[in-house]
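return atomic coordinates for the entry below.
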Amino acid sequence: MGFWTNWEKKFNDLLIEYNNLLKQHEKLERELTELKAKKAESRAFFCQTKRTRERRTRKEIS
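Sure thing, here's the model as predicted:
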């Protein structure tokens, strides 16, 4: 497919750039979601660890 005018080529180039930016944005959103999930898992793990330490301390005191 050829371009008939300079305007059409510029428009197509902008469209390609927009699509590339959109793909990059979607990739970054997925990575952010994964990082948020890892953060939540980490918080849950440390919270559970803290509770376990508190229980052990209570048992030792008793």
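
from here on, just use CA atoms for contacts and neighbour counts.
Will do.

residues near N12, how many?
Using other C-alpha atoms under 10 Å, N12 has 13 neighbouring residues.

which secondary structure state does it sit in?
For N12, the secondary structure call by DSSP: H, G, I helix; E, B strand; the rest coil comes out as helix.

so who does it touch?
If a contact means C-alpha atoms under 8 Å, 6 or more residues apart in numbering, then N12 has no contacts.

before we go on, could you also do this sequence so I can check it against the first one:
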Amino acid sequence: MHQIETLEKFNWDLFLTANSEEQAHIFKKDFDIPDDVKFIIDNRELFPYTGIFTPMLGVYSSL
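Now for the predicted structure:
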């Protein structure tokens, strides 16, 4: 949460990764994620090459 709060000060778009819409909802509820932080849904079922799928991890920002 500290990293998100720090990055929010720079007026950049912030993105967190989640494995599903449900997980994003749980993160928002359990961790009080600010509304301006968006989620990238890293859904394994949508990726056509399941043998090489690796989960995305981290906090992403854009300029």
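
please work out the TM-score for the two chains.
For this chain pair, the superposition-based TM-score is 0.21 by TM-score structural alignment, normalised by the length of structure 1; 21 aligned residues with a C-alpha RMSD of 2.8 Å.

count the residues that sit near V59 of structure 2.
Burial of V59 of structure 2 is recorded as 15 neighbouring residues (other C-alpha under 10 Å).

find the nearest non-adjacent residue to it, please.
Nearest non-adjacent residue to V59 of structure 2, counting by C-alpha to C-alpha, 6 or more residues apart in numbering: L16, 5.0 Å away.

what's the spacing between that neighbour and F39 of structure 2?
5 Å (C-alpha to C-alpha, to the nearest Å).

anything in contact with each of those two?
By C-alpha under 8 Å, 6+ apart, L16 of structure 2 and F39 have no common neighbours.

burial of K29 of structure 2, as a residue count?
Using other C-alpha under 10 Å, K29 of structure 2 has 10 other residues around it.

oh, that last question was meant for F39 of structure 2, not what I typed.
Neighbour count for F39 of structure 2, taken as other C-alpha under 10 Å: 21.

list the contacts for it?
By C-alpha under 8 Å, 6+ apart, the neighbours of F39 of structure 2 are F15, L16, T17, A18, A24.

and it, which of the three is it?
Of the three states, F39 of structure 2 takes strand according to three-state DSSP.
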